[in-house]
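Participant: Fold the following, please.
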Amino acid sequence: MAESTAVRQSGRQTRAAAPAFDNSYAHLPDRFFTRSGANTVSAPKLIRINWPLAAELGIDAGWLESREGIAMLAGNGFPAAAEPIALAYAGHQFGNFVPQLGDGRALLVGEIIDTSGKRRDLQLKGSGRTLFSRGGDGRAAVGPVMREYVVSEAMAALGIPTTRTLAAVLTGDTVYRETPLPGAVLTRVAASHIRIGTFQYFAVRQDVEAIRLLADHAIGRHFPDLAKRDQPYLALLEQVIAVQADLVARWMLVGFIHGVMNTDNMTISGETIDYGPCAFMDEYDPAKVFSSIDRQGRYAYANQPGIAVWNLARFAESLLPIIHEDQDEAVRLAEEALKTFQAAYDVAFHRGWRRKLGLFAEQEGDLQLIGDLLKAMAGNRADFTLTFRRLAAEIEGPAGDSGVGRLFADPKEFDEWAVRWRRRLAEESKLPAERRQVMLSTNPKYIPRNHRIEAVIKAAVEDADFRPFEELLDVVVRPFDEQPERSDYALPPREDERVLQTFCGT
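Facilitator: Below is the predicted model:
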């Protein structure tokens, strides 16, 4: 396998070099964060290191496996150049504003310039208490750590902007939730951890100087060209709207449900962050909710674009004092910017749907064709991922072994739709092989299905067996490959395997 495959004890001695940290956020004023030292764990052991990501970051592989490296990954100790901090932020959680949240179980170890020249954060999740812990223990159980590792790396393989996972480590300590569970720490890599809630933290305190400092930092880090604009802060709002519109469209195209789209879980960079009660749909249902705490369906699959706009409006409110000195004009400009979300989202969403159906050109009636398929899928409980994956075999006519129709409770509904779809395909001059290649490179065969994730967590918790985790991860990081020896991983759950709820893991 490409990555470490065994849970190993504390590590070997080595002369390899520690990461070359180049920190910037830690040099902002102290009110942006609190400084924090190590919170020791008793017996750190590697679960897995993401070697390809380590290479991309320019981190010495030998050092990561050393005692010093594992100590950093567990939160037991840090290289001299690291400046561990817990970030301050606020946020709307399920629509209710909380003026102080912050990193209650996370620690930003430092920043690294990767091999392509991009600045990346290195953050620990589950490393212990900080001043923002609000009575919590600051720890994480192994289950949520494994879920985030699998799902974040699957998202990266699907080409969706996301935070990444560098490593997972067992702590040797027990954490207590409903039951005692093995503790673990996840090392997360992000373009940054600046959230909408970070701006809200200073806006609610009417700290305009901090809002401006944070906006300048975000522009310099993520969108440096905006600094040249006549209205750079309005341009920042417009750019964040654009990247979030594209991101949420990508979620929708693969059936991903974030589950907890609070404003503190939306990044300025446009990366997916905080894989708590997230899930991929099995059968298509626009009202689908998995999160155990989303009792009203606020963050259901179909609601995600609207929630993104709502969150972005909160971002716009935070920026008003620096967008324009005249408050009425600032509001007008912000409102005009927010109106651009729908057009940006529609472009990404509709372009993606056409690719999923093997369509190359835009024609009137395409959206109706797409909508009718989704309606039929919802009414027949058809599997979202497999319907589109198997569609490539149906381009030239019904293929008896493709199995698309068998995904529908009433196969005739698919057959009738497919006649219209093939008629539409015939209006373009693309060869079937070319069309099929696009569809197979757009529609994944493998996603991290909920029942598979639950199975690997159960094996790790009950039997300390991480082999199922290794295998699932190796499957989902190649989502478009056929992998015939692992084709069972593509199948939906049996009725007794269905997962109805997912949990935050805090």
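Participant: C-alpha only now, for contacts and for neighbours.
Facilitator: Fine.
Participant: which is the next helix or strand following the top strand by length along the chain?
Facilitator: Counting residues, the longest strand in the chain under DSSP state E turns out to be strand 164-176. Next along the chain after strand 164-176, taking DSSP states H and E as the criterion, comes strand 180-190.
Participant: Could you count how many residues lie near A343?
Facilitator: Neighbouring residues of A343 were enumerated by other C-alpha atoms under 10 Å; the total is 12.
Participant: helices and strands around the helix or strand hosting it, which ones?
Facilitator: In this structure, A343 sits in helix 340-356 according to DSSP H and E. Judged by 3 or more C-alpha pairs under 8 Å, 6 or more residues apart in numbering; DSSP states H and E, the packing partners of helix 340-356 are helix 232-254, helix 366-380, helix 432-442.
Participant: okay, these, which one's buried deepest?
Facilitator: The highest mean neighbour count among the helices and strands packed on helix 340-356, using mean count of other C-alpha atoms under 10 Å, belongs to helix 232-254: a mean of 22.
Participant: Remind me what that one packs against, helices and strands.
Facilitator: Taking 3+ C-alpha pairs under 8 Å, 6+ apart as the contact definition, the neighbouring helices and strands of helix 232-254 are helix 208-222, helix 304-323, helix 327-338, helix 340-356.
Participant: so what secondary structure elements neighbour the second one?
Facilitator: With contacts defined as 3+ C-alpha pairs under 8 Å, 6+ apart, the packing partners of helix 304-323 are helix 196-203, helix 208-222, helix 232-254, helix 327-338.
Participant: Ok, which of those comes nearest G358?
Facilitator: Shortest distance between G358 and these, using C-alpha to C-alpha, is found for helix 232-254: 13.9 Å.
Participant: so how far is that closest one from its chain's centroid?
Facilitator: Here the centre of mass of C-alpha atoms in helix 232-254, compared against the chain's by C-alpha atoms, centre = their mean, to the nearest Å, lies 14 Å away.
Participant: go on, stretch 278-285?
Facilitator: Distance, stretch centre to chain centre, for stretch 278-285: 15 Å (C-alpha atoms, centre = their mean).
Participant: Serialize the helices and strands packed on helix 340-356 to JSON lines and add fields for distance to G197.
Facilitator: Putting those into JSON lines (distance: least, C-alpha to C-alpha, whole Å) gives the following:
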{"stretch": "helix 232-254", "distance to G197": "13"}
{"stretch": "helix 366-380", "distance to G197": "34"}
{"stretch": "helix 432-442", "distance to G197": "33"}
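Participant: coming back round to it: of all the helices and strands packed on helix 304-323, which one comes closest to A26?
Facilitator: For the helices and strands packed on helix 304-323, the distance to A26 is smallest for helix 208-222, at 11.5 Å, taking C-alpha to C-alpha.
Participant: now for that closest one, which elements pack on it?
Facilitator: Counting by 3+ C-alpha pairs under 8 Å, 6+ apart, the packing neighbours recorded for helix 208-222 are helix 196-203, helix 232-254, helix 304-323.
Participant: one more, for comparison:
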Amino acid sequence: MSSPHGFYFDNGYARLPERLFARCEPTPVAAPVGVLFNTALAGQLGLDASTLDSPDGAALLAGNTLAEGSEPIAQAYAGHQFGYPNMLGDGRAILLGEQLTPDGQRRDIQLKGAGRTPFSRGGDGRAALGPMLREYLISEAMHALGIATTRSLAVVATGEPVYRETALPGAILTRVAASHLRVGTFQFAAGQRDPELLETLVDYTLQRHYPELRESDNQALALLDSVMERQLDLIVHWMRVGFIHGVMNTDNVTLSGETIDYGPCAFMDQYHPDTVFSSIDHQGRYAYGNQPAITQWNLTRFAETLLPLIDTDTDTAVQKATNVIRSFSGRYDAKWLAMMRAKLGLFGDDPVDATLIQDLLDWMQ
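Facilitator: Okay, here's the model as predicted:
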């Protein structure tokens, strides 16, 4: 359904079984004022920048009013946080709907910092202005660097304080994503111990991101392999630019292959593989140099959720999934070497290239 601002929603996720989300609306704020607006992205989405980059538009992007056709929901998901499982969900983000763009794409429009949801677990559901500006800037920088990422449409100040260590000005970020499907979404579904729910989620994921796999003999196994391929490409790009995500929990691993959640993240100024950028990552689990291995670990957790659909015989399912997971290292090494050759301007395929590149990295360190 179209709206005066150009929103044209078709909300497939809101038609899935309601165990996967909770219906809830944003909590209105006192005095919404636009701070940043991404006019170019608005055009790509088919939205009217002239009406959205205005006081009325700020009220809509703060959640004080709802666009026609929106069906606000908070998504349920689980996740391994620093290696430990937890039940999570959108504690401060509300998905307004799925925008159908002029070029036939489908994009989630989500408000981050839009107030409490059933998954807030004692949190206030709000966000501070500084971190929302940071996500806007870094996500758009990542996009400009050619790295798959969620995008930022707008930052709106709320006119209300949020209380962390001190009182900070509040804000809401409008995030745009190919989807918010995560490894953690499948962990939540698997935890329901309902094969039909898991099959429904696989079918939705294939329809949304991997339609070419719908004719596969083993859809779940093909999905695992294709998600791995996109994650491999993503991590190689992170390594290319010295990006440290900081919080590579399974709920921050998208099935679309986009970078998501710009909390404690950074670009290295000086090369060192042990560089960490998270005040709570005391063991260096998510250090720059650990990112490929952690990605493989996260994909192993994804594989575990798919076992019942890969094969009815558990041992056979484990073997098939393990074969895919074990292919990660070889595939990563090949992609990383190709990236570094291109980065350094090396032509051809010389056997000594890997040694030359490692020598350079050792010197840089």
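Participant: tm score of chain vs chain?
Facilitator: After superposition, the two chains reach a TM-score (TM-score structural alignment, normalised by the length of structure 2) of 0.98; 363 aligned residues with a C-alpha RMSD of 1.1 Å.
Participant: got the helices and strands packed on helix 208-222 of structure 1 as TSV, with distance to L226 of structure 1 columns?
Facilitator: Formatted as TSV, those follow (distance: least, C-alpha to C-alpha, whole Å):
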stretch	distance to L226 of structure 1
helix 196-203	18
helix 232-254	5
helix 304-323	13
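Participant: of those helices, which approaches L440 of structure 1 most closely?
Facilitator: Shortest distance between L440 of structure 1 and these, using C-alpha to C-alpha, is found for helix 232-254: 13.2 Å.
Participant: Report the mean distance between that closest one and its aligned residues in structure 2.
Facilitator: On superposition with structure 2, the mean distance recorded for helix 232-254 of structure 1 (mean C-alpha distance after the TM-score superposition for structure 1) is 0.6 Å.
Participant: Contacts for that helix, please.
Facilitator: Where contact means C-alpha atoms under 8 Å, 6 or more residues apart in numbering, the residues beyond helix 232-254 of structure 1 that reach it are 160-161, 215, 219, 223, 226, 229, 257, 268-272, 280, 301, 304-305, 308, 312, 315-316, 319, 322-323, 333-334, 337-338, 340-342, 344-346, 348-349, 352-353, 385, 443.
Participant: Check these for burial and list the buried ones.
Facilitator: 160-161, 215, 219, 223, 226, 257, 268-272, 280, 301, 304-305, 308, 312, 315-316, 319, 322-323, 333-334, 337-338, 341, 344-345, 348-349, 352-353, 385, 443 (16 or more other C-alpha atoms under 10 Å).
Participant: Quick one: the helices and strands packed on helix 232-254 of structure 1 as CSV, columns for distance to L28 of structure 1 too.
Facilitator: Rendered in CSV, the data for those read as follows (distance: least, C-alpha to C-alpha, whole Å):
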stretch, distance to L28 of structure 1
helix 208-222, 8
helix 304-323, 18
helix 327-338, 26
helix 340-356, 31
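Participant: what's near enough to touch the corresponding residue of structure 2 for E83 of structure 1?
Facilitator: For E83 of structure 1, the equivalent position in structure 2 is taken to be E71, counting by TM-score structural alignment. Applying C-alpha under 8 Å, 6+ apart to E71 of structure 2 gives the contacts N11, A14, R23, L95, L96, G97.
Participant: Can you get me a residue count around the last one?
Facilitator: The local packing of G97 of structure 2 (other C-alpha under 10 Å) involves 25 other residues.
Participant: correct me, but it touches S70?
Facilitator: Yes. Taking C-alpha atoms under 8 Å as the contact criterion, G97 of structure 2 and S70 are neighbours in contact, 5.2 Å apart.
Participant: which residues do these two both contact?
Facilitator: Contact criterion C-alpha under 8 Å, 6+ apart; residues bridging G97 of structure 2 and S70 by contacting each: F9, N11.
Participant: Can you tell me the element the equivalent of D103 of structure 2 over in structure 1 falls in?
Facilitator: When structure 1 is aligned by TM-score structural alignment, the residue opposite D103 of structure 2 is S116. When secondary structure is defined by DSSP H and E, S116 of structure 1 falls outside every helix and strand.
Participant: now swap in the one 5 residues further on and tell me
Facilitator: Following DSSP H and E, one finds D121 of structure 1 within strand 119-125.
Participant: again with P85 of structure 2
Facilitator: Secondary-structure element containing P85 of structure 2, defined by DSSP H and E: strand 84-87.
Participant: The helix or strand just after that strand vs structure 1, average offset?
Facilitator: Using DSSP H and E, the helix or strand that follows strand 84-87 of structure 2 in sequence is strand 93-100. Compared with structure 1 after fitting, strand 93-100 of structure 2 deviates on average by 0.6 Å (mean C-alpha distance after the TM-score superposition for structure 1).
Participant: Please say which position in structure 1 L88 of structure 2 maps to.
Facilitator: That one, L88 of structure 2, aligns with L101 by TM-score structural alignment.
Participant: so what's its match closest to, chain neighbours aside?
Facilitator: In space, not counting the residues next to it along the chain, L101 of structure 1 is nearest to A90; the distance is 4.9 Å by C-alpha to C-alpha, 6 or more residues apart in numbering.
Participant: So that neighbour versus D274 of structure 1, what's the distance?
Facilitator: 15 Å (C-alpha to C-alpha, to the nearest Å).
Participant: same check, this time on A71 of structure 1
Facilitator: Where D274 of structure 1 is concerned, A71 of structure 1 sits at a distance of 23 Å (C-alpha to C-alpha).
Participant: Mind checking which of these two has more residues around it?
Facilitator: Per other C-alpha under 10 Å, whichever of A71 of structure 1 and D274 has more neighbours is A71, with 24 against 21.
Participant: Quickly find the element holding the aligned residue in structure 2 for that one.
Facilitator: Taking TM-score structural alignment, A71 of structure 1 has A59 as its aligned residue in structure 2. Element membership for A59 of structure 2 (DSSP H and E) is helix 55-61.
Participant: In that helix, which residues are buried?
Facilitator: Judged by neighbour count (16+ other C-alpha under 10 Å), helix 55-61 of structure 2 contains these buried residues: D56, G57, A58, A59, L60, L61.
Participant: Show the contacting residues for the residue positioned nearest the centre of structure 2.
Facilitator: Taking C-alpha atoms, centre = their mean, the centroid of structure 2 lies closest to I260, which sits 3.1 Å from it. I260 of structure 2 makes contact with T149, T150, N252, V253, T254, according to C-alpha under 8 Å, 6+ apart.
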